[in-house]
Each structure stands twice: as structure tokens, then as C-alpha cells.
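# No sequence on hand, only this structure:
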């Protein structure tokens, strides 16, 4: 299994991407229940986002913690 890129930062930008691990909230939920192919695809997206975000001054990006409602909505969307 591919290890989660989580760095225990959990702050989402306006696009619902964590500025710590560069995963979208929909990619964060159920990480341990995903197939190797899904994890590989997510990690490819993470690499692309990381490059883009590193070209910005992330300290100026407005962020917010993941709310329970956002988490539940993402889990529900994943199960549909």
C-alpha cells in the first residue's frame, strides 16, 4: 500500500486542496480503502499540484480547517 502523504497540516484552500499534502478533500477520505491504482493516480495528481503550489507563496493563500460537514460530504460522494 502506498503511504499517505499527510503531514498533519489539514488546511484546505478555496479549491478544497490541502496545502500540506496537496490532496483534494475527495482524495483524502477513505485513503486506506482505495486500490493501488487509485492511490497511484492520486499521487500523480499530488505531484502536479505540489509543483504548482510551490511556485506560489502559500503563506498568502487563505485556508480553513476541514470541517466535519465537508468530511461527511466527501465521504458520501465517494460512496455514490
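Alright, I've got the coordinates. Not measured: the values here are computed from a predicted model. Numbers count the residues shown, from 1 in each chain.
# Please make it C-alpha for all contacts and neighbour counts, starting now.
Will do.
# Just the element for residue 48, please.
Take DSSP states H and E as the rule and residue 48 turns out to sit in helix 36-54.
# The structure to be compared is supplied as follows:
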């Protein structure tokens, strides 16, 4: 089983990417229902996003992007979208 990269931060950028684990909200929902292959592919994208954020200086507190907590509505919309795939 591929472990979730969650770091219990759960703050979304305006693009709906978590600034803690670098997953898009659609990648966060139903993590435990995905196959190991699917989750491994997500982790590869997560690694790329983290590198891009580091290079852009987005991990620096002075240049960090504004974030919001995941709302119930966002969570439900993402779950619905995941089920429609």
C-alpha cells in the first residue's frame, strides 16, 4: 500500500493544491480507494510540484501563496468528480 504524503496541513492554494502535500484536492479525495499504481503516479507529480514550488520560492514564508482551508463544499465536489471518472 502506498502511503499518503499528507502532513496534516490541509491548506489549499487558489489552484486547489495543498501546500502541505502538494496534491490537488481531486488527488486527495478517495486516496485509499485508488490503486497503488494510481497513487504512485500521483506521488511522482507531487515530487515535481514540490521542486517547482521550491524553485519559485513558494516555500519561503515571505513569498508563500495565500491559502484557504478545504471547505466541506470543495471536498464534496471533488468526491463527486472523482466518482464520475
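Now that the structure is in, tell me what you want to look at. Here the structure is a predicted model, which is why all the values come from computation and not from measurement.
# residues in structure 2 aligned with the helix or strand just after the helix holding residue 48 of structure 1?
In the C-terminal direction, the helix or strand that comes right after helix 36-54 of structure 1 (DSSP H and E) is strand 64-65. Equivalent residues of strand 64-65 of structure 1 are located at 68-69 in structure 2, counting by TM-score structural alignment.
# compared with structure 1, how much does the matching stretch deviate?
Following the fit onto structure 1, the mean deviation recorded for stretch 68-69 of structure 2 is 0.3 Å by mean Cα distance after the TM-score superposition for structure 1.
# Return the mean post-superposition distance for the helix holding residue 48 of structure 1 against structure 2.
Compared with structure 2, helix 36-54 of structure 1 is 0.6 Å away on average (mean Cα distance after the TM-score superposition for structure 1).
# what residues does that helix touch?
1, 2, 19, 21, 22, 23, 27, 31 (Cα atoms under 8 Å, 6 or more residues apart in numbering).
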